[in-house]
Every structure is written in structure tokens, then in C-alpha cells.
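[1] Predicted model, plus sequence, below.
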Amino acid sequence: MSRPGAFVVVGAGPGLGASAAARFARAGYPVGLISRNAETLRQLSADLGSTGATTDFETADVTDELALSTALELLRARLGPIEAVLFSPRPSLGWIKPVVDTTPSDLENALALSVQAAASVVRAVVPDMRQRRSGSLLFTNGGAAVEPHRDRAVSGVAYAAESAYVRMLHDTVAADGVYAAQLTVVGPIGPGAKHAPEAVAEALWRMHTTREQALLVLR
């Protein structure tokens, strides 16, 4: 039996990214990790490797299109075709401001992270997925996508834009055998929080394997 294609986490961190990587690794997927923090990536990769998983990582600022596309290409060269991508970069806490205090540069930075970086990933991996007629593009964001709040304006704007982008992407690539979907998590994710990272990772796994929904909201 052939090995599954790779699972790549864009914006990998010790919370949801690590749990999703572990879930796909248990199913036999080689795992690639991308973020700006090399030390975090080394630790995550070591933790996965200790379970017997095949894993590798590349550092990149996900808002740098060339750096991100290069990282994805290097991981594809070492791990094999990319079968699934999780796009889950963490926004800056400094962007959390009331709507009237939100600056144009706040919005520019948030859209660069949530939408432009998402488009960079898609441009890098979708051509091969379409050629193989196989692959999943999974995107996560927070409750502001469905319940925008005046005191967290940047998240409401950026997440709504990301959700619209993913919906259009889903409608475009489905006919080519590629699955694109958004998972919106309302409430905090973490140990002892409303949503356990492992439970959210399991939801992502179900989305990838069933390919039934363009949007899943966890409340």
C-alpha cells in the first residue's frame, strides 16, 4: 500500500497545529510544518518524530509570498506530493482593538495574514492537486467570522474576507477533485478551554476524509 501524500501545516504552533499534525501523522501522513519560529518548529518536529512520524519543517514568514511558496516546494520535494494543507496562522494580539481605533495598517496586516497568505498557499499547491485530482485545503479561523464584535474589528473583517475567499475556492476547485473548506471555531482553543485542540483536530480530520461541507462552525 502506498504512503499517503503529505500533510502541511502553515502557521504551525503548539496548539491546534500540533494536534492536527499528530492526528494526520497517526493516519500515516508525512507531516510538514511552516512558521516563522525555528525553535518551535524543531520542538514540534521532534515531538512528532518521537511517535514514529515522518516530519520536516521550513521557516517562513507566511505573508512573504516567495518565502512561503519556496517552503512549500522544499517540503514537497522531501516529503512527496502535498495531499492536505492546514492554513492556520495566528493573528497578532496587538490587532485586537475597537473598530474606531483600528487603523488602515491594522487591516492591511490582518488581510495580508488571513487572505493574501491563503492565496499564496493556494497558488503554490493547487496546480499539482488539480493535476492529481486529489487534495484538501483546510482553513481555520475564529468566531469573529460569524459573530463580528465591535471591540475586535480586525478579526471580524479579516475572517469574513477569508471565509468568502474559501467559499469561492470551494466552488471553483470541487470539480477538479480538490476539497476546500473552512472550520470556524467560536470560543477559545486550548487545554481546559471551550474547545480542546485534539477535538478540533479531529473535526479537521473528518472534514478531510468526508469532504462533505464547505463550512463547519464549532460553537
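    In hand now; what should we look at?
[2] CA atoms for contacts and neighbours, from now on please.
    Fine.
[3] how many neighbours does the nearest residue to residue 96 once chain neighbours are set aside have?
    The shortest distance from residue 96 to any non-neighbouring residue, by Cα to Cα, 6 or more residues apart in numbering, is to residue 152 (5.1 Å). By the criterion of other Cα atoms under 10 Å, residue 152 has 16 neighbours.
[4] so what's residue 152 up against?
    If you count contacts by Cα atoms under 8 Å, 6 or more residues apart in numbering, residue 152 has them with 95-99, 144.
[5] most remote residue from the chain's center?
    Centroid-distance maximum for the chain: residue 100 at 29.3 Å, with Cα atoms, centre = their mean.
[6] mind listing the strands for this structure?
    Under the criterion DSSP state E, the chain contains strands at 6-10, 31-35, 55-59, 82-87, 136-142, 179-185, 215-218.
[7] Now these in a markdown table, please, with extra columns for distance to residue 69 and mean neighbour count.
    Shown next, in a markdown table, are the strands of the chain (distance: least, Cα to Cα, whole Å; neighbours: other Cα atoms under 10 Å):
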| stretch | distance to residue 69 | mean neighbour count |
| --- | --- | --- |
| strand 6-10 | 11 | 28 |
| strand 31-35 | 11 | 27 |
| strand 55-59 | 11 | 22 |
| strand 82-87 | 13 | 25 |
| strand 136-142 | 15 | 24 |
| strand 179-185 | 19 | 25 |
| strand 215-218 | 26 | 16 |
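[8] before we go on, here's another structure to hold up against the first:
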Amino acid sequence: MRNLSGKTVIVTGGGGGIGGAASRRFAEEGAKVAVFDMNLDAAQKVADAIREAGGTARAYRCDITNRADVDAAVAAAGAELGSIDVLVNNAGWDIFKPFVKTIPAEWDKLIAINLTGALHMLHAVLPGMAERKSGRIVNVASDAARGGSSGEAVYSACKGGLVALSKTLAREHARQGITVNVVCPGPTDTALLAGVAEGARDPAKLLEAFRSAIPLGRLGQPDDLASAIAFFGSDDAGFITGQVISVSGGLTMHG
């Protein structure tokens, strides 16, 4: 990937499956990675693995639903690793229930993590990028935002909002040299998917249904997503903004 060496990258949810894979991929490309996660131990494991492999990374505990937490973590990452060049909004959470069986407290948590958290991160990072007239934003949404997904109504709504937000910010900040793009995972072999499956009547049957529906015949792996995320964060995607790409093994083929 062009021009990632020496760049400072924040990855939220960096201690998890997709976030960890993205953090490692950016580090392999020579970037300095700020691994943000509510679970500091998980973030530290990713950062330690990156450093052991010869890369540069630091772990930061960050609750993206708390603006004070976000501001403090972004300031610390900037002071220790340098001005933020790339922001990957990857952190997410989901439950698997029919909408009428959900409760408002669950809506609040889904919205806080999947949409408001990204708003906090964007609001904290974008002013610096705008001042420097350079930056890459990669928002990780979901194919549930593009085609719907039974049992994920509020999650889908949040991710749909993130897609619309990304397109608007891409327009607002294009003249400042900032690109904003979206990666939409299909079913991916992560702890989040396992947690979603646990809410189903037959988790094993649900996962097998996902596999059999995917034309390429398998669930996505975190590294599959990391490649697309790193591409959008690099100068190879310098003339691409406001775009949405599905990484789903062909499960969705949106035009």
C-alpha cells in the first residue's frame, strides 16, 4: 500500500477480530497504530504482538460512547504517536432478536456504540485533519445496512446511518484532502458473530446457513476485511471517497 509508512492510525475496537487484524495490517505497512478498545488487556495484546513483530503500536483504553474518554485517548495518541492520519471506526456491538422483542435499553446501547461512538471519534479527529488538509476515514458498517438483516433491525439502522454519514462527510471534507469510505463486512468469523448466533434458536444452524448462502463457500475472516480497510486508508485509494464496498464473499452484490 502506498504512503502508509510512518502514518499514525487509530483503530477502534482494535482488540477484537477485525480491529486486531486491521491494526496488524497497518503495522505491517509501516504505520504507527493506536489500538483503541474498551478492553485494555485485549488492546494491549494486539499492540504487544505488533511490537514483537517489529512494528509500532500503543494500546489505549477508550469507551467510544463517552466523549471525555474519546478526547483523552485521541490526545494521548496524538502526543505519543503523532498527528492522526487515518481513523478506522471499527468498534461495534450487536444482539440478534426480532425488533418487537427488543427493549429501549438495548436500542440505546446499540445506538451509543454503533453510531454515537463513531460520531464522537469523527468529531474529535476531523478538525485536525481539516487543519492539515489531509486524512483518511474508514468507517466499518455492515451489509445489514445495505440489504437488511432479520433480527438486527436497530443495528442495521445504526449502520445505515453510518453509511449516510460517511457520504455526507466525504462531500463536506473533500476539498480539505480528506477521504471518507465505508467497508461493509458480510458474515465474518469473529466473537461478535458468535455472540449474535448465541441469540438464535439454533446457533450452529444459523452459522451453517450463513456459510451455505455465501457464493465463495466460507465465512469471512478478519484478514479479509483488514485488506480492504488498509486499502481505503492508503494513497492507493486517494481518488476514492464516499464509496461503500462489501466484503462478503459474494453474499451481497450491490451496484
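    Cool, got the structure. Computed from a prediction, not measured in an experiment: that's the story for all the values here.
[9] coming back round to it: could the strands of the first structure go into JSON lines alongside distance to residue 105 of the first structure?
    Output for these, formatted as JSON lines (distance: least, Cα to Cα, whole Å):
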{"stretch": "strand 6-10", "distance to residue 105 of the first structure": "23"}
{"stretch": "strand 31-35", "distance to residue 105 of the first structure": "22"}
{"stretch": "strand 55-59", "distance to residue 105 of the first structure": "25"}
{"stretch": "strand 82-87", "distance to residue 105 of the first structure": "22"}
{"stretch": "strand 136-142", "distance to residue 105 of the first structure": "20"}
{"stretch": "strand 179-185", "distance to residue 105 of the first structure": "25"}
{"stretch": "strand 215-218", "distance to residue 105 of the first structure": "29"}
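[10] just the helices in the first structure please.
    Taking DSSP state H, the helices of the first structure run over residues 16-26, 38-49, 65-79, 104-111, 117-132, 153-173, 197-210.
[11] Could you check how far the last one is from the centre of its chain?
    Put simply, helix 197-210 of the first structure sits 12 Å off its chain's centre (Cα atoms, centre = their mean, to the nearest Å).
[12] Could you check how far the aligned residue in the second structure for residue 60 of the first structure is from residue 198 of the second structure?
    Aligning on TM-score structural alignment places residue 60 of the first structure opposite residue 62 in the second structure. Separation of residue 62 of the second structure from residue 198 of the second structure (Cα to Cα, to the nearest Å): 26 Å.
[13] Compare those two (neighbour count), which wins?
    Using other Cα under 10 Å as the criterion, residue 62 of the second structure and residue 198 rank with residue 62 on top: 24 against 15.
[14] Surely that one and residue 70 touch.
    Yes: using Cα atoms under 8 Å, residue 62 of the second structure is in contact with residue 70, at 6.1 Å.
[15] which residue numbers in the first structure go with stretch 77-93 of the second structure?
    Using TM-score structural alignment, stretch 77-93 of the second structure pairs with 75-91 in the first structure.
[16] So what touches that stretch?
    By Cα under 8 Å, 6+ apart, the residues outside stretch 75-91 of the first structure that reach it are 4-12, 17, 30-32, 55-58, 62, 110, 113-114, 118, 125, 128-129, 134-141, 208.
[17] Relative to residue 1 of the first structure, how far out is the residue nearest the centre of the first structure?
    Central residue of the first structure (Cα atoms, centre = their mean): residue 87, 1.5 Å from the mean position. According to Cα to Cα, residue 87 of the first structure stands 28 Å off from residue 1 of the first structure.
[18] what does residue 156 of the first structure give?
    45 Å.
[19] Have a look at these two and say which one is more surrounded.
    Shown here are residue 156 of the first structure and residue 1; by other Cα under 10 Å, residue 156 has more neighbours (20 against 3).
[20] Wait, that one touches residue 148, no?
    Yes: here residue 156 of the first structure reaches residue 148: they are 4.7 Å apart, a contact under Cα under 8 Å.
[21] List the contacts of the closest residue to residue 115 of the second structure other than its chain neighbours.
    Excluding its sequence neighbours, the residue lying closest to residue 115 of the second structure (Cα to Cα, 6+ apart) is residue 158, at 5.5 Å. Residue 158 of the second structure sits next to 110-111, 114-115, 145 when contact means Cα under 8 Å, 6+ apart.
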